[in-house]
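Chemist: Sequence first, then the predicted structure, then my questions.
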Amino acid sequence: MDIADLSQLSSADALELVSRLHQANEQLQGSAVTLSRLSVALQESLGPAPAGALGALQAIGQFLTVQHSYEELATLVHQQSVEVFGMDGGALFLLDESSVLTPIAPSDAALPNPSALEHIADLARRALDAEAMISAPGESDAYPACIALPLSRMGQDVGVAVLYRAAPEEPALSAEMWANLTIYGGTLGAICAGMRQAEALRRDARLLESLLAERARQVQNSRDILRVVFDHLPEGVLLLDHDDVVLAVNRFFADRIAGVHPRELVGRSYADLRQRLHLRGMQRVAQDDEGRAEVTLPDAGGRLHTFEVERTAMQTDDGATLEFWRER
C-alpha cells in the first residue's frame, strides 16, 4: 500500500495501516524473544568468560528493549570484536532501501582507513552473496585479515558484520569459535531486523499520526463550512435528538424566532423551547395530517409573523430529526 500521499488515503487504507502497525509490533516482540534466546546460547557456548567480555555480551540484549541508533550498534560490534573475539576491531554493514551494502560509522570509534575499508567491504559483499561466513588473510598493513558474518532474520538479509585484525594470517577458526560466531551472527541479525521493524513501526506511527491530524483538520473545515451554510439558511432550523433535546439551532431561528443566542437553546428540551415561544405569544393556527403545522409569532415590535413548521427524520441510527420553520 502506498501511503506517501496522505490526502489520498481512504478510511479502509487507514485501517490497513493500523493493522500493519499491530503486525509490526508483534514481529518486534518475536524478535526480542529470539534475541534473548540467542544471547543466552552465545554466553553458554563461550563458557567461563572474563567479566568485561560477559558484560559486553549481555549489553547486546538491550538493543530491542531500548531505542538505540545503528551507529551505537556499530560501536558495540567494534567493542565486542575486540573484547569477546580478540580481534582489532569490527565493522557493521547494513543493506539500505536500494539493497546497497552501506558501512555504518561507529558513534565513538573511527572506521578503518579507506583502503582497508574497501577490502573489508569487498569481503562483506562476498559473504552476503555466498550467504555463508567466510574468512580471508590480510595482504599488507592496509588489508587486514577478516571474518565476515552475513546477518539475516527469517531468511531476509539485513547486512554483514566483519571482524578484522592487522595481521597477514587468515584467522584460525576452531569448531567452537565457528559455532560461537554463527550464534553471534544470528544474534546480530535478530537485533538489526528488530531495529528495522522498530524503525518502520515508528515511521508508520508518524504517518498515521499525520493522517489523523489531517483528517481532523479536514473534518473541522467541513464542519466550519457546514456551520456557515447552516447559519445562513433563510429559514429556522432545529436539530433534535431522539429525546427531543435541542442539539443545534441556526442563526435565523435563534435571532428571528427564539430571540436569544443559540447557546441558550442547545441542551434544552423541545418542550421548554415551545413553552418559551408560547410565553412570547406563539399561537398554533393549523396542523395537517402529515404533521405540518402553521403558527403565528409576534416580533419585538408587535408585528405578527406566520411560520410553517415541518419535521424531517434524518437517515441516522441515533433517531435525530430536523425541524424547519419557514416564514410565509
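Modeler: Received it, and whenever you're ready, just let me know what you need.
Chemist: Every contact and neighbour count from this point should use C-alpha atoms.
Modeler: OK.
Chemist: what about the closest residue to Thr321 other than its chain neighbours, how many neighbours?
Modeler: Closest residue to Thr321 apart from its sequence neighbours, by Cα to Cα, 6 or more residues apart in numbering: Ala313 at 4.4 Å. Counted with other Cα atoms under 10 Å, residues neighbouring Ala313 total 12.
Chemist: Look up how far Leu38 lies from Ala313.
Modeler: 65 Å (Cα to Cα, to the nearest Å).
Chemist: Regarding this structure, what is its longest helix?
Modeler: helix 175-231 (DSSP state H).
Chemist: right, and the helix or strand after it?
Modeler: strand 236-240 (DSSP states H and E).
Chemist: who does that next one touch, helix- and strand-wise?
Modeler: strand 246-249, helix 251-252, strand 321-327 (3 or more Cα pairs under 8 Å, 6 or more residues apart in numbering; DSSP states H and E).
Chemist: how big is the angle separating it from strand 321-327?
Modeler: On the basis of axes from the mean of the first three to the mean of the last three Cα atoms, to 10 degrees, strand 236-240 is oriented at 160 degrees to strand 321-327.
Chemist: orientation of strand 236-240 relative to helix 175-231 in degrees?
Modeler: Orientation of strand 236-240 against helix 175-231 (the same axes, to 10 degrees) gives an angle of 140 degrees.
Chemist: The structure to be compared is supplied as follows:
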Amino acid sequence: MISIENLVKTFPAAGGVGEVSALRGIDLEVAEGEIFGIVGPSGAGKSTLLRCLNLLERPTSGRIVLRGDDLSQLTGAGLRAARRRIGTVFQQFNLLHARSVRANIEFPLELAGLDRKQRRARADELIELVGLGGKEKAFPSQLSGGQQQRVGIARALASQPDVLLCDEATSALDPTTTDQVLDLLAELNRSIGVTVVLITHELGVLRRICTSAARLADGRIAEAGRILDLVGEPGSVLGDAIVPVGVGPSEGDGADTAVVTTIGDEARGPWLAQLVRKLDADISVDGGRVEQVAGVTVGRLRLRFGPGVSRADVDAFVDAQPNVTLSWGVGAGVDGSSWAGAATGGVVT
C-alpha cells in the first residue's frame, strides 16, 4: 500500500550555515487496510514524516510509493491528483468558519471541479457516515470539538482517498471525545476499507485502534511491527510502554526478575499457578497489568523468583505455553512514562 524507502529530509540550519536532519533514512511499509500508528518523542520527526507523506514537504531524497506510484517524483497535475488520494485530518480541525458543515465538506470537491449536485450528494453521504445527521447547516462555532473533528474527518474523506493521515487528531479533545473519534476512525477503516496512518504521542491511541506501529527516534525508525508482536517481543521499548508493568527492582537486590507477557486467552489462564506448582518455589508478583490491545486481551506480570529457581526450568515452562513470552532482567519492562526517551539535538518535528 505505502512503501517508504530510505527517506531523508533536511532543512537549512539557523543562520543558513549547514543543515538540520529531520528524517535520516526512513524505511517503512504500511499494508492495505491497516491502522498504523507512528509515535515518538517531540523532535523525533513525526510531523515531518507526515508532511512528506501528504506531499506538503518534498523529501530531500528517497521514495514514497503509494500503490506502485512514486509520489516523490510527481509534479503539476500529477501531484495534485496524488494529493486527492491522501486525506489529512488535523489536530486543530482547520475548518473554514464562514462555511457550514456541508460547505466545509464540499470544499475539496469544489477544488476538484465537481458540480453542485455531485458535491451535495457526497457531502450528505459523509455527514451521515460520521454521525452528524441534522448538523449540515451548522457552522463550526456551533459545534463541539468532537463534532468539528468529525467534520474534518468527513472533509478528508470527500475525495475518496486511498489513505487517511491523522496528525495528532485527538490531542485537542477530552478523553471521552477522544475515544469516540478513535472508534469512528476504526469503524471507517472497517466499513469503507480506508488505510489510516496516525501520528500520535498517546499510547492509548495505539492500544485502542492500531494494528501496527512504528517508533521514531532521532529521525530514524527505532522499531516497527504489528502491535501484538511488539507487545510480545522481549526488549521492545514500545511493547513495554503499551502495556507497562512499573519500574523494576534496583540492581543488586539478589533476586531474579522477569516480565511475562501473555496474549489472548492465556492472559486469563492459570499458567502462573501451574508454574508455582511445577517449580515448587516462591514466586512473587511485583507489578502487572491487563489491557485490551488491538481488540485482544494482553496481560503482563513482573515476577520475582526466590533463591534456587533455575532460569532454564522457567524458560522451558514458558516455551511450552502458547502465546506466552518472557524477558529476564532488572531492565525488563518500563513504567510507561519515560518510554519515548529524549530527542537528540539536530532533529525537528
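Modeler: The structure has been received and is ready for your questions. Here the structure is a predicted model, which is why all the values come from computation and not from measurement.
Chemist: Superposing both, give me the TM-score.
Modeler: Put the two chains on top of each other and the TM-score (TM-score structural alignment, normalised by the length of the first structure) is 0.22; 114 aligned residues with a Cα RMSD of 6.2 Å.
Chemist: related to what we said a few turns ago, report the separation between the residue nearest to Thr321 of the first structure and Glu323 of the first structure.
Modeler: Using Cα to Cα, Ala313 of the first structure is found at 9 Å from Glu323 of the first structure.
Chemist: same check, this time on Gln287 of the first structure
Modeler: Noted for Gln287 of the first structure: a distance of 15 Å to Glu323 of the first structure, by Cα to Cα.
Chemist: Look at the nearest residue to Glu294 of the first structure once chain neighbours are set aside and give its secondary structure.
Modeler: Excluding its sequence neighbours, the residue lying closest to Glu294 of the first structure (Cα to Cα, 6+ apart) is Glu308, at 4.6 Å. Look at Glu308 of the first structure: counting by DSSP: H, G, I helix; E, B strand; the rest coil, its state is strand.
Chemist: Pretty sure Glu308 of the first structure sits against Val295.
Modeler: Yes. Counting by Cα atoms under 8 Å, Val295 is a contact partner of Glu308 of the first structure at 6.6 Å.
Chemist: secondary structure element for Asp313 of the second structure?
Modeler: According to DSSP H and E, Asp313 of the second structure maps onto helix 311-319.
Chemist: List of residues touching that helix?
Modeler: 275, 279, 324-326 (Cα atoms under 8 Å, 6 or more residues apart in numbering).
Chemist: and Gln23 of the first structure, what helix or strand is that in?
Modeler: Assigned by DSSP H and E, Gln23 of the first structure falls in helix 11-46.
Chemist: I'd like to know which elements that helix is packed against.
Modeler: Using 3+ Cα pairs under 8 Å, 6+ apart, helix 11-46 of the first structure sits against helix 51-59, helix 175-231.
Chemist: Make CSV from those helices and add mean neighbour count and distance to Thr102 of the first structure to it.
Modeler: Formatted as CSV, those follow (neighbours: other Cα atoms under 10 Å; distance: least, Cα to Cα, whole Å):
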stretch, mean neighbour count, distance to Thr102 of the first structure
helix 51-59, 15, 24
helix 175-231, 17, 14
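Chemist: now for those helices, which one comes closest to Glu71 of the first structure?
Modeler: Closest to Glu71 of the first structure of these is helix 175-231 (Cα to Cα; 11.6 Å).
Chemist: Tell me where the stretch 51-200 of the first structure has strands.
Modeler: With DSSP state E, counting those that start in this stretch as the criterion, the stretch 51-200 of the first structure has strands at 89-95, 101-104, 134-136, 145-153, 156-165.
Chemist: just those strands: most buried one?
Modeler: Most buried of those by mean neighbour count (mean count of other Cα atoms under 10 Å) is strand 145-153; its value is a mean of 26.
Chemist: other SSEs contacting it?
Modeler: helix 114-130, strand 134-136, strand 156-165, helix 175-231.
Chemist: right, so of the ones you listed, which gets closest to Ala32 of the first structure?
Modeler: Of all these, helix 175-231 comes closest under Cα to Cα, at 7.2 Å.
Chemist: Gly89 of the first structure is nearest to which of the helices and strands packed on strand 236-240 of the first structure?
Modeler: Of all those, strand 246-249 comes closest under Cα to Cα, at 70.9 Å.
Chemist: Could you list every helix and strand that that closest one packs against?
Modeler: Secondary elements touching strand 246-249 of the first structure (3+ Cα pairs under 8 Å, 6+ apart): strand 236-240.
Chemist: following the helix holding Asp313 of the second structure, which helix or strand comes up?
Modeler: strand 324-328.
Chemist: For that next one, list every residue counted as buried.
Modeler: Using 16 or more other Cα atoms under 10 Å as the test for burial, strand 324-328 of the second structure gives 324-328.
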